[in-house]
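Participant: What follows is a protein structure lacking sequence information:
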């Protein structure tokens, strides 16, 4: 198998999996609807590089301001956050539906319709020194050089790696890496509705209270909302909530303002209940990201709450980072690289990317608790200290540097946009891609 071309099998057809497929060259996928996302300027830049910027703008709208409020509607701050991010980095921040991102990426994949394989689900993984074999639900077996798991925090790829590493008594673990088990202390409703109250467009409203919070974005005719509540007790796995439980959840927040002069109870009937979702907010940092030929990325490796909107952005940039670390492997003169070469590349990827993500994970963890006033300290920080420091100081200190360090495909030149704050990574000279190396993406159906 050493003479075979380098072939990647991607498990999971979410945004990270499809971005991997688009960046690597092709895919076989199927997908379902999900929640809405917030794409920051460095991620819009990634979409621009692969020709999807104009499509993303058509499916979204520009955010300009962020308004922080208490449950009574008292405005704590009104900050032109999104306008200033675009002014400083050149690209806007776009709120967009998950299914729109999936559709954009899928349609951009070369020969996507010809390669699509519906109903595919990975059931098992086997790896040898020569390659990998993934058995699908229909009994077929796909072979390749590498498996990349983008199938989520509870996906089978992560479980495979955990089981394999628990049996491995010879390979040393990097004890300097951050690790925390995946658990849920909060749960949320994601919903989309009609803007019958004519709430102003382009504003991101964030309302806080003890144990609960609401984030609302308004377009001219649409509303997108995320509601947060603290769980009665910590949970370790996914929970299938009912429509009745979702209604009970929402009713507990009816008294909270979602915009000045408008409460959740007034607009909840305007939301589409058949597409709304009640889900747990998973938080966790995986200990093992890879074996010899199997590696995980996106929220399979690091899962944060959605409160700061950076989850999808981190997932796409992690996927890109993984591609960059494995470019030397895909261009190996032997065709199919050795397991040792791949293991070294995966270890470097985890070592560097984990350190980049640790700060983002910690920030999201703290933000969730500060927004829901989880303790007197969190209440004081959110209610007073943040207001005294000022939103712009926090954005300049933490968010602007993060955006400037966004990943980019070194081998895809394009006419990028920039602002006064320059990008730290820029495209290089195109390289010759292996035309025989098409990734296979397997959807993990729920």
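Facilitator: In hand now; what should we look at? Computed from a predicted structure; not experimentally measured.
Participant: okay, CA-based contacts and neighbour counts for the rest of this
Facilitator: Will do.
Participant: Which helix or strand lies directly C-terminal to the biggest helix by length in the chain?
Facilitator: As assigned by DSSP state H, the longest helix anywhere in the chain is helix 339-371. Using DSSP states H and E, the next helix or strand after helix 339-371 towards the C-terminus is helix 376-380.
Participant: Would you mark the buried spots in that next one?
Facilitator: Across helix 376-380, burial judged by 16 or more other Cα atoms under 10 Å covers 378, 379.
Participant: cool, stretch 33-49 as well?
Facilitator: Buried-residue list, stretch 33-49, by 16+ other Cα under 10 Å: 34-49.
Participant: quick revisit: can you pull the buried residues of the longest helix of the chain?
Facilitator: By neighbour count with 16+ other Cα under 10 Å, helix 339-371 contains the buried residues 339, 342-343, 345-347, 349-351, 354, 357-358, 360-361, 364-365, 367-371.
Participant: take the one below as the second:
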């Protein structure tokens, strides 16, 4: 592993995919998960669009993922009363036009697949780590957790979901954007 250290906040699909990419690149990381255990079956189904399926392919997990995903060919749009508004073979066409299929998973199946490919998950995934603060300085980043532990690294990946604690802290330490006058010129031609 390199001397570079990444702290990943969140052990869902995004955090685990990030961890796998870092592992493949030889970069040290620690995953901080707020739940008391890594609950593989928490959450609803997860849809991966072709660009995400391509990442699974690059990580060497596409064949295993194909064995787990729930294949779909057609999409049905319903009205509020349950009547059919339209049918579409959009899902099937996505795979044809984008090189990788649209994949639907039970969240637990996807998380289990990703977690199973991490070589030292027992030491790299820390549970019951509710983040209470994030600080950034010249020597890197520091994450404090509710249990009193502090973790240091060079970079943070916030993968803690839609109600991200990380986003809140990062917004607090990000300098306000400055704006000033600028000019824009567009060039073009036609015949």
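Facilitator: Thanks, I have the structure now. These numbers were taken from a predicted model, which means no experiment stands behind them.
Participant: matching residues in structure 2 for the longest helix of structure 1?
Facilitator: Counting by TM-score structural alignment, helix 339-371 of structure 1 falls onto no part of structure 2.
Participant: Give me the distance from that helix to the chain's centre.
Facilitator: Centroid separation for helix 339-371 of structure 1 versus its chain: 13 Å, with Cα atoms, centre = their mean, to the nearest Å.
Participant: Against which helices or strands is that helix packed?
Facilitator: Secondary-structure packing of helix 339-371 of structure 1 (3 or more Cα pairs under 8 Å, 6 or more residues apart in numbering; DSSP states H and E): strand 302-303, helix 311-330, helix 376-380.
Participant: just to revisit the earlier point, wait, which of the buried residues of stretch 33-49 of structure 1 is closest to residue 163 of structure 1?
Facilitator: Of all the buried residues of stretch 33-49 of structure 1, residue 34 has the smallest distance to residue 163 of structure 1: 28.9 Å, by Cα to Cα.
Participant: Give me the nearest residue to the closest one, chain neighbours excluded.
Facilitator: In space, and not counting its chain neighbours, residue 34 of structure 1 is closest to residue 98: 5.5 Å by Cα to Cα, 6 or more residues apart in numbering.
Participant: which residue in structure 2 lines up with the one you found?
Facilitator: Residue mapping for residue 98 of structure 1 onto structure 2 gives residue 107, with TM-score structural alignment as the criterion.
Participant: Number of residues surrounding whatever residue of structure 1 lines up with residue 137 of structure 2?
Facilitator: Using TM-score structural alignment, the partner of residue 137 of structure 2 in structure 1 is residue 128. For residue 128 of structure 1, the neighbour count with other Cα atoms under 10 Å is 11.
Participant: Residue 180 of structure 2 and residue 146 of structure 2, how far apart?
Facilitator: For residue 180 of structure 2, the distance to residue 146 of structure 2 (Cα to Cα, to the nearest Å) stands at 41 Å.
Participant: ok, the two, which is more surrounded?
Facilitator: Neighbour count, other Cα under 10 Å: between residue 180 of structure 2 and residue 146, residue 146 has more, with 13 against 5.
Participant: list the contacts for that one?
Facilitator: Going by Cα atoms under 8 Å, 6 or more residues apart in numbering, residue 146 of structure 2 touches 129, 130, 131, 132.
Participant: Filter the residues you listed down to the buried ones and express that as a ChimeraX selection.
Facilitator: Entered in ChimeraX, the line below selects the buried ones among the contacts of residue 146 of structure 2, by 16+ other Cα under 10 Å:
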select :129,130,131
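Participant: Mind checking which of the contacts of residue 146 of structure 2 land in strands?
Facilitator: 131, 132 (DSSP state E).
Participant: Reformat the contacts of residue 146 of structure 2 as a markdown table; add distance to residue 79 of structure 2.
Facilitator: Below are these laid out as a markdown table (distance: Cα to Cα, whole Å):
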| residue | distance to residue 79 of structure 2 |
| --- | --- |
| 129 | 42 |
| 130 | 41 |
| 131 | 41 |
| 132 | 43 |
